[in-house]
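[1] pasting a predicted model and its sequence here:
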Amino acid sequence: MKLSIIGTGYVGLVTGTCFAEMGNSVICVDIDKNKIEKLKNGIIPIYEPGLSEMVERNYQKGTLNFTTDIKEALEKSDIVFIAVGTPQGEDGSADLQYVLAVAKDIGRHMNHPVIVVDKSTVPVGTADKVRETIKKELDKRVENKEITPGEYEDLLQFDVVSNPEFLKEGDAIADFMKPDRVVIGADNHKSMGVLKELYAPFTRNHERFIGMDIKSAEMTKYAANAMLATKISFMNEIARICEAVGADVNKVRVGIGSDSRIGYSFIYPGCGYGGSCFPKDVKALEKIALDNGVKPKIIRAVEEVNKEQKLILSQKVINRFGEDLSDKVFAVWGLSFKPETDDMREAPSITIINELTKRGAKIKAYDPKAMEEAKNFYLKDNKNIEYTENKYDTLNKADAMLLITEWKEFRSPDFYEIKKRLKNPIIFDGRNQYNKDKLEELGFEYHQIGVGS
């Protein structure tokens, strides 16, 4: 099939590349000329395992191309995916300006009927807005005599469908190539059939294609992310209670996760969730509810708990060393919001580091992939941070070590080396990754999340 993907961010680039991998002809479009030139030269703007090799392979084969010319892309496409950003607005809602800007461009330049697919995470009712926006542009073209009434009637056969994404950063290629579900919202049976055919190579081993109406599909994305965020915040709240009563949340997690109705996924206590999806989507869903006369008590609490949880690890440090940290140095392992990505958006490390440095602390930080993002964007104004080439160099003469992101290379470190380099053998573990008994045997002072004294 012939596809255009408008937007070469995380979702757009992964989507376009995976469709190209299955033999489709894909054109990825972006207004950023610099980004498009880099993509043509094999320079990928994001870190995602396996993506760089797949982009290069399909670009060389000619199944994947990049352009800034949306008109050219539309001429060569039968299906157009909108995969631009929907940043959070000041009121918490999803900002649709980029989605609707693409819809305008589609209306201005389409020269044959296309299926327009909302891939961006958008509020319920967005498909209607996209359809109205495209039609308005077609109306203008008739008024300006750019197209004839007959051509207008033909172009009006375009359709808009919803296809929310469920990609996990760090495992996006596997998620797309072997999805646990493909959700399509469409009111037109023909469009539903085309999308089912497009996704057939990804769902051959098991029927994972779920068709529904458009508004339900739009809602499914928000509901899924809010549910996962709820599990995380629930477990973090349980962790706080465990600390207060003297219980061990790690044992509680095993005890409840063995129940198949609950399961082990997303019940690991920690220092809060981050990323581009959960924080934004939870807030957007809250706004959707309020706009429609529903008080979202649970959803609101999920975000409140998460905000507080991001302060837990820094508070443990402050409780141990005092409010004045001007003579202290702390080693930080992990900056990205989760492993296997360089994404720093809403990362707990930002809150933790800022809380410590505003009290005078110096930070030595290491992350396998996210240090450039931290330096240039999210922590660029914080002058109390030094970035090191490897995890052990952060430890030199530091007063304690903080584990924030659970990268694989942090799982089985040399604890003798850690102890030798630290000024004090103290570890604050924001992901409950290590064995408490073992560390205490080695002479460490070990602080976890949700473990009472």
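    It's in. Every value quoted in this text rests on a predicted model; they were computed, and no experiment measured them.

[2] alpha carbons only for contacts and neighbour counts from here, please
    OK.

[3] do a quick rundown of the strands in the chain.
    Under the criterion DSSP state E, strands of the chain are mapped to 2-6, 25-29, 64-67, 79-82, 115-118, 159-162, 182-185, 209-212, 329-333, 362-366, 385-387, 400-403, 426-429, 445-447.

[4] next up, a second structure to put side by side with the first:
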Amino acid sequence: MGQQQLNVCVVGAGYVGLTTGVCLAYLGHQVTCIDKDREKIDMLLAGRAPIYEPGLEDLLRLANARLKFTTSPEACRHADVIILAVGTPPTPNGNADLSFMEAAAAEVAAQLTGERFQVIVNKSTVPVGTAQRVNLIITTAIASRGGSANFAVASNPEFLREGVAIHDTLYPDRIVIGSASNEAINMLRVMYAPILEQTFAAPKVCPRPERFDLPALVTTDVTSAEMIKYAANAFLAMKISFINEIGGLCEKVGADVTEVARGIGLDKRIGPRFLQAGLGWGGSCFGKDTAALIRTAQEYGYDMPIVSATVSVNRRQRLRAIDKLQETLKVVRGRTIGLLGLAFKPDTDDLRDAPALDIIRVLLEMGARVKVYDPVALENFKIQYPNLAVEPCKNASELSQDCDAVIIVTEWEEFRHLPLAELAEKMTGAKVLIDGRNIIDRQDAEKAGLRYVGFGR
């Protein structure tokens, strides 16, 4: 029996929505991506992705025949599944801003006719209770016009990592579906069948991992599904903050945190992932989700000291780069400091909550001259932060010219293979290399004439 093809609408063609929509189209479904941003839609219609994600434009071309892009929500009328993947940015008090989600739910409600059963999926990361809120918005809107409801709301959180989002979509550890409707769960099971059974032909841009185990399907209630997402991100953030805290003690006692991480990571109960000490985490997920989790707990009068400490340790870790500059250069004012990497992680142009931004601001306040280079995110940086008075560079060699110190902020692959001797020759003064991601061998750096400073080493 062949795969059942569904008609899917994705509301929001941002990072999560676009990746999800393109992958579902590649798997054989008919997909329409809806976004209010006309410029973004025009780019997609021209076959260009508005975000940087390895392999996305290749997959976009492969799935082109089953993809549509529009600014109109009318396509929702004929969809079997409507995926809400709009932004939920943080508010000043830590809550998630649900205005985009609620507006999307209202627009979808206006398109539902009740002639067919439809599943409304919350794909965005949202606080506990949002599925009920979306259900209420849609039910109220339908009742106000005298229509009949024939839909169910499901929570289907995403677990995508920027830079490997296609891999995480096609080869996930698990797929979580929360709904009170068995019909909704069954429809989403059909939608994800090619992934759950791995029956699709793996694209060349993202081959199937060797000995890949079939993903687990977790079906639960909507509240538990919403909590799973927050709990997962909080735990991963905690793991990074933990190894950074251990790294601080390693510096005091003379241990090497990379060796400690390797030793504890071999314990299957712990595992090696997310144990890389350095400048800490950034991006749109960990900070926002830990803040939302803490805020939700406060609303119930519940204290979460471990998650709160996770955030505090990460905030402190970014400023450790400044501490290390002061320890080696003594005086930062008037010095030239180079930053290698602006994006919060490699293989993305995303600058949201990037450690580089905090480091740049502090260095400028201290009176330093700041030079920056990033292989992908530099243009985004120029557009988004035109008031940060830094000197953009074309490559690491240009950046190192006349620098007193260079900080590796993002672990781009090309930074693992820096021409260390060339950098040392162009640098001045103490020639300090602060390895904010522990990706350079100390002996190689010192042999090249650099004063190497790692994290937790």
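    In hand now; what should we look at? Just so we're clear, the structure is a prediction, and the values are computed from it rather than from any experiment.

[5] and the TM-score between these chains?
    For this chain pair, the superposition-based TM-score is 0.93 by TM-score structural alignment, normalised by the length of structure 1; 434 aligned residues with a C-alpha RMSD of 1.3 Å.

[6] returning to what we had before: mind putting the strands of structure 1 into TSV with mean neighbour count and distance to Ser52 of structure 1?
    What follows is the strands of structure 1, written out as TSV (neighbours: other C-alpha atoms under 10 Å; distance: least, C-alpha to C-alpha, whole Å):
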stretch	mean neighbour count	distance to Ser52 of structure 1
strand 2-6	25	17
strand 25-29	27	15
strand 64-67	23	13
strand 79-82	25	21
strand 115-118	24	25
strand 159-162	26	27
strand 182-185	24	24
strand 209-212	17	28
strand 329-333	27	26
strand 362-366	23	23
strand 385-387	19	25
strand 400-403	25	28
strand 426-429	22	32
strand 445-447	18	38
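
[7] which one of the ones you listed lies closest to Phe19 of structure 1?
    Nearest of the strands of structure 1 to Phe19 of structure 1, taken as C-alpha to C-alpha: strand 25-29 at 7.2 Å.

[8] in structure 2, what stretch matches that closest one?
    Using TM-score structural alignment, strand 25-29 of structure 1 lines up with residues 30-34 of structure 2.

[9] over to stretch 264-272 of structure 1?
    The aligned range for stretch 264-272 of structure 1 is 272-280, by TM-score structural alignment.

[10] likewise stretch 177-191 of structure 1?
    Aligning stretch 177-191 of structure 1 against structure 2 (TM-score structural alignment) gives residues 170-184.

[11] can you give me the end-to-end distance of the matching stretch?
    Stretch 170-184 of structure 2 has an end-to-end distance of 21 Å (criterion: C-alpha to C-alpha, to the nearest Å).

[12] from the chain's centre, how far out does it sit?
    Per C-alpha atoms, centre = their mean, to the nearest Å, the displacement of stretch 170-184 of structure 2 from the mean C-alpha position of its chain is 21 Å.

[13] got it, and stretch 433-449 of structure 2?
    Put simply, stretch 433-449 of structure 2 sits 28 Å off its chain's centre (C-alpha atoms, centre = their mean).

[14] same deal with stretch 152-164 of structure 2?
    11 Å.

[15] can you list contacts of it?
    With contact meaning C-alpha atoms under 8 Å, 6 or more residues apart in numbering, stretch 152-164 of structure 2 is reached by 16, 53-54, 117-125, 131-132, 134-135, 168-169, 175-181, 184-185, 222, 225-226, 229, 346-348.

[16] buried ones only from these, please, as a ChimeraX command.
    This is how ChimeraX selects the buried members of the contacts of stretch 152-164 of structure 2, with burial counted by 16 or more other C-alpha atoms under 10 Å:
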select :16,53,54,117,118,119,120,121,122,123,124,125,131,134,135,168,169,175,176,177,178,179,184,185,222,225,226,229,346,347,348
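
[17] looking at the contacts of stretch 152-164 of structure 2, which are in helices?
    Among these, DSSP state H puts 16, 131-132, 134-135, 168-169, 184-185, 222, 225-226, 229 in helices.

[18] can you list the residues you listed in TSV and add distance to Asn150 of structure 2?
    Output for these, formatted as TSV (distance: C-alpha to C-alpha, whole Å):
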residue	distance to Asn150 of structure 2
Val16	27
Ala131	16
Gln132	16
Val134	14
Asn135	11
Asp168	32
Thr169	29
Ala184	11
Ile185	15
Val222	18
Ala225	22
Glu226	23
Lys229	27
